[in-house]
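Peer 1: fold the following, please.
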Amino acid sequence: MMEKKDVADYGLPPRETMILEEYREKHATFEKLLQVVKNILSESIASNSIYINALEARIKAEDSLAGKLERKAGKYSSLSDLTDILGVRVITFYSDEVDKIAALVGEIFEIDWENSIDKRKMHDIHSFGYSSLHYICRVPRALFEDPAYPELNDIRFEVQMRTALQHVWSVLDHDTGYKSGFEVPKEYLRNINRLAGMLELADEQFCAIRTGINNYRRHVQSLVRSGKFDEVPLDGDSFGNYLELRPFDSLNNRIASINQAEIHETSLVGYLKLFLFLGFKTLGDIEKMIKENSEDAYQLAAFQLANTDLDIINSSLAVVNLCAVHVLKRGGGVLELTRCLDELNGPSEVNRSRAEHLYGRAKKLAFMEAANS
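Peer 2: Model prediction:
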C-alpha cells in the first residue's frame, strides 16, 4: 500500500493547504453523507416509480481537489465554499424525466437556488453541446440527522441530472475537448458539434416517440372500453386491452357446463399471431367472428366432450373452436387447420393429428353441411 502523500507536498498556498487538510479531516463525514444521499434518492425514485438508467455518487479525489485549488488559488476561503466535494449524478432515459427527478430532489433536499444552475438553457445558436441540470443541496435535519456526524447537515453537495445521451455526450466531449490539453482543430470541432446535434435530436425524438406511444395506448384503451372495436387496429396493445374484457368467457362457461367442468385459466396473448394469420385487421373482426360462430363453436365443443368425463377444460378451448369454425366455414379443411395450429404452436406432427380430429368432429355438424352445399 502506497504511503499517503503529505499535504505540504502539493505545494499549495497556505489557505489552500488548510482547505486540503480540512478535506482530510472531514472525509469520513463525506463518506457518511454519500451513503445517506444515495439511500434517500434511491428509495424516493423507486417509490415514485421512476425507472432510471443509473444513480452514481463520488467524493472528489484528493489529487483532483488539489489541482482545483491550485488552478483557482484565492477563490475559496474554506472547504464549505466548495459545493462539489460530494457529487451525485442521476441519469435518466428520457429528457422529460430529468424534470421529474429535479422536482423530486427539490422536495427532498434543501436547495441552494443561487448556486444551482440549469445548463440546458445556456446553449447559443452555434452550440449543440450537452449539459445537465445541477442542484446544490443540503440534507434537512427533519429528513436525517446523526449525532455522530454533527456537520453532515451543513455540507452542500451537488446533484446532476441528465439523460443517458447527455451523459454520453459529456464523456465524449470531455475526452475529445479540454481534457486532451490542446485546442481541437476546426474540422474536428465541426464534426463534434454535428454529432452533438444528432444526439440532441435523438434525445428529443425518443421522448416524443414515447409520448406518442403512450397517447396511442390511452386512445386504444378508451376505444376498447367504449366498445368501438371496428376503430381499433389489431396489435399487441389493443389485443391486451381487449382480453381484459374477457370476450371468450361466455362461450367458455357454456362449454364447461357440458361436463360441469372447471376452467383452467391460461394466457391468450399468443393467439394474436393466429388472428393476424387469419387476416384480421381490427378488434371488430374478432368480435364479428365471436358473434357469427359462437353457437357452432359450442356445438363443436359439445360433440368433442359429450362422451367424456373431462372435468377441467382450458380457457383457450373457446378461441380454438371459434377459429376452427371460422376456417371451416370458409371452405378450409385439414390442411388449413394444420397451418393455423402450426402458426400458433410451431410446426409439429401433433398439429396434423389434432387438425384431423377437429375436422372429423366438425364435418358431422350442420354448419359444415351449409358450408359445403
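
Peer 1: please count neighbours and contacts with C-alpha atoms only from this point.
Peer 2: Fine.

Peer 1: in this protein, which helix is the longest?
Peer 2: The helix that spans the most residues within the chain, counting by DSSP state H, is helix 186-226.

Peer 1: I'd like to know which elements whichever helix or strand comes after it is packed against.
Peer 2: Using DSSP states H and E, the helix or strand that follows helix 186-226 in sequence is helix 236-243. If contacts are counted by 3 or more CA pairs under 8 Å, 6 or more residues apart in numbering; DSSP states H and E, helix 236-243 sits against helix 186-226, helix 283-305.

Peer 1: and residue 288, how far is that from residue 280?
Peer 2: Separation of residue 288 from residue 280 (CA to CA, to the nearest Å): 10 Å.

Peer 1: between the two, which one's more packed in?
Peer 2: In this view residue 288 and residue 280 are compared by other CA atoms under 10 Å, and residue 280 has more residues nearby, 17 against 12.

Peer 1: doesn't that one lie inside a helix?
Peer 2: No - counting by DSSP: H, G, I helix; E, B strand; the rest coil, residue 280 is not part of a helix but coil.

Peer 1: tell me the angle the longest helix of the chain makes with helix 283-305.
Peer 2: Going by axes from the mean of the first three to the mean of the last three CA atoms, to 10 degrees, helix 186-226 is angled at 60 degrees with respect to helix 283-305.

Peer 1: what angle sits between helix 186-226 and helix 236-243?
Peer 2: Interaxial angle of helix 186-226 relative to helix 236-243 (the same axes, to 10 degrees): 20 degrees.

Peer 1: let's compare: structure for the following, please.
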Amino acid sequence: MNEIDKNIQEFKIWYENELPHHNAAVNFFCQLIGAIPKVELVKGRTKSYEECISKFTRKYLPYIDKKEKEVIISNYLTDLIGIRAVCFYAEEVYEIRRGLRKYFKELEITDKSSQLEKTEDKFGYKSLHLKLVLKRGLKGIDNAGKFNNIQIELQVRTVIQDAWSVLDHKIKYKKSIPQGLKRRINRLSALFEIADEEFSNIQKEILKEENKINYRLKKGGRIETLKTLDVFRFLFVALKYFPNYDFSEFKVDGFVQEILLLKSDFTEGALNKALQENLSHVDTIEKSINQHLNPYTKIRYCLYKSNIEKFKTILSEHQQGIFDTLD
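Peer 2: Modelled structure (predicted):
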C-alpha cells in the first residue's frame, strides 16, 4: 500500500467517525441561516465519502508528491458541508449576505452572477458562493461552540436561479457539444435570466402601486370615478372605510375578480359610491343580527344593495334572506 492509499484509508476512518458531528452541523447551520430575513428555503448536506475522494483525486492529487507522507485529505476539502439558501428576488441575495455577517466570517466569495455577466459564450446558473465559518463568541446561539471550526460552502440563489441550476445539471455534455446545441442552451439560460429580472421588476412595480395607495390615502386623494376597478383601486377605497383592517393580497385578488366577473366595467367610483351610500345600513344589519361582520362581508352587502340585479350572487341565499328581512 503506497502512502496515498494509506492517506485515503485514514480519511475514510476520519470521515465515518466525524459524520454524525457533520450531520448535526448541517441541521444547526440550516436553522441558523433559515432564520435570516429573506431566506425562503434552506437545504444542506454533508458531501458523501465518494464525492470527497473523487474531488481530492481530481483536483488536488495530481499536484501532490506521491512520496509525501503527511497528506491529510480532510484539510483539502473545505466544502464538506454544503448549504443552499433560496430567496425570491435578485436584490435579496445581497440582503441575505449582509444578514449572514452577524453570525459568520467570510473566508472566500465567488459571485457567479458577475462572472457570467462578463462572458459571451458561457452558460450556467447565477448564484453567490460563500465559504463561511462561525464568528467566535456568539451569544444567544445554542450549541454554536460545537461547530466553531467547521467551514461551510453556502450558495445563495433566487427561486429562478435555483430552478435553472437543477435543470442545468441535467444537461449532458455541455462543454464540447456542437455549436448549435450550445446556442440553444444559451438561449434557454437567457430566458431564465430574463424571467428573474422581470420577476424582480414586477415586484418593484407592485410596491410602487402600493406606495401610491398609501400616498393617496395620506393626502386625501380624490376618487378616480371612471377608472376600472383593480386590486390597487379596491384597496384605496376599502382602506378609506376600513383603515385598520389587514386586507391580505390573496383574498383581495380573488374578491376583485369576483366583482369584475359580475360587472366587468365596475369602477373605483362605483365601489366608493356603494360603500358611501349603503355602509350605514349594513352597520344596522350587523347590530340587528348581533353578529360581527368582517369588511369583505360588509362590502358584499353594500354591492348587493347598490345593484341587486348585477350582484345577486355576491351574497349567499342565507345572507340575502337576512338582508331582505331587515331592508
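
Peer 1: could you tell me where the longest helix of structure 1 falls in structure 2?
Peer 2: Taking TM-score structural alignment as the measure, structure 2 aligns residues 179-219 with helix 186-226 of structure 1.

Peer 1: for structure 2, just list every one of the helices.
Peer 2: Along structure 2, counting by DSSP H, helices occupy 3-34, 49-55, 92-100, 112-117, 159-170, 179-218, 231-241, 249-262, 268-289, 295-306, 317-326.

Peer 1: same for the second one, what does it pack against?
Peer 2: Using 3+ CA pairs under 8 Å, 6+ apart as the contact definition, the elements that helix 49-55 of structure 2 packs against are helix 3-34.

Peer 1: and the helix it packs on, what other elements does it pack with?
Peer 2: Helices and strands touching helix 3-34 of structure 2, by 3+ CA pairs under 8 Å, 6+ apart, are strand 41-46, helix 49-55, strand 81-87.

Peer 1: from these, which stretch is densest packed?
Peer 2: With neighbours taken as mean count of other CA atoms under 10 Å, the helices and strands packed on helix 3-34 of structure 2 reach their highest mean count in strand 81-87, at a mean of 22.

Peer 1: now that strand: which residue numbers in structure 1?
Peer 2: The aligned range for strand 81-87 of structure 2 in structure 1 is 86-92, by TM-score structural alignment.

Peer 1: how much does the matching stretch stray from structure 2?
Peer 2: Compared with structure 2 after fitting, stretch 86-92 of structure 1 deviates on average by 0.9 Å (mean CA distance after the TM-score superposition for structure 1).

Peer 1: can you list contacts of that stretch?
Peer 2: With contacts defined as CA atoms under 8 Å, 6 or more residues apart in numbering, stretch 86-92 of structure 1 is touched by 30, 34, 38, 51-60, 98, 101, 156-164, 167.

Peer 1: pull out the buried members of those.
Peer 2: 30, 34, 38, 52, 55, 57, 59, 98, 101, 156-164, 167 (16 or more other CA atoms under 10 Å).

Peer 1: let me see the contact set for residue 273 of structure 1.
Peer 2: 343-344.

Peer 1: mind checking how far the residue positioned nearest the centre of structure 2 is from residue 163 of structure 2?
Peer 2: With distances taken as CA atoms, centre = their mean, residue 88 lies nearest the centre of structure 2, 3.0 Å away. Distance, residue 88 of structure 2 to residue 163 of structure 2, using CA to CA: 12 Å.

Peer 1: residue contacts, residue 23 of structure 2?
Peer 2: Taking CA under 8 Å, 6+ apart, one finds 45-46 in contact with residue 23 of structure 2.

Peer 1: state the distance from it to residue 283 of structure 2.
Peer 2: Remark: distance between residue 23 of structure 2 and residue 283 of structure 2 (CA to CA) = 59 Å.

Peer 1: go on, residue 95 of structure 2?
Peer 2: Distance of residue 95 of structure 2 to residue 283 of structure 2, computed by CA to CA: 46 Å.

Peer 1: swap in residue 299 of structure 2?
Peer 2: To residue 283 of structure 2, residue 299 of structure 2 is 11 Å away according to CA to CA.

Peer 1: ok, the two, which is more surrounded?
Peer 2: Legend: neighbour count by other CA under 10 Å for residue 299 of structure 2 and residue 283, higher for residue 299 (20 against 13).

Peer 1: how many other residues sit next to the residue nearest to the more buried one when sequence neighbours are not counted?
Peer 2: Leaving aside its sequence neighbours, residue 299 of structure 2 sits nearest to residue 275 (CA to CA, 6 or more residues apart in numbering; 6.8 Å). Using other CA under 10 Å, residue 275 of structure 2 is surrounded by 23 other residues.

Peer 1: surely residue 275 of structure 2 is in contact with residue 302?
Peer 2: Yes - between residue 275 of structure 2 and residue 302 there is a contact at 5.7 Å, judged by CA atoms under 8 Å.

Peer 1: tell me the contacts of residue 230 of structure 1?
Peer 2: 282-285.
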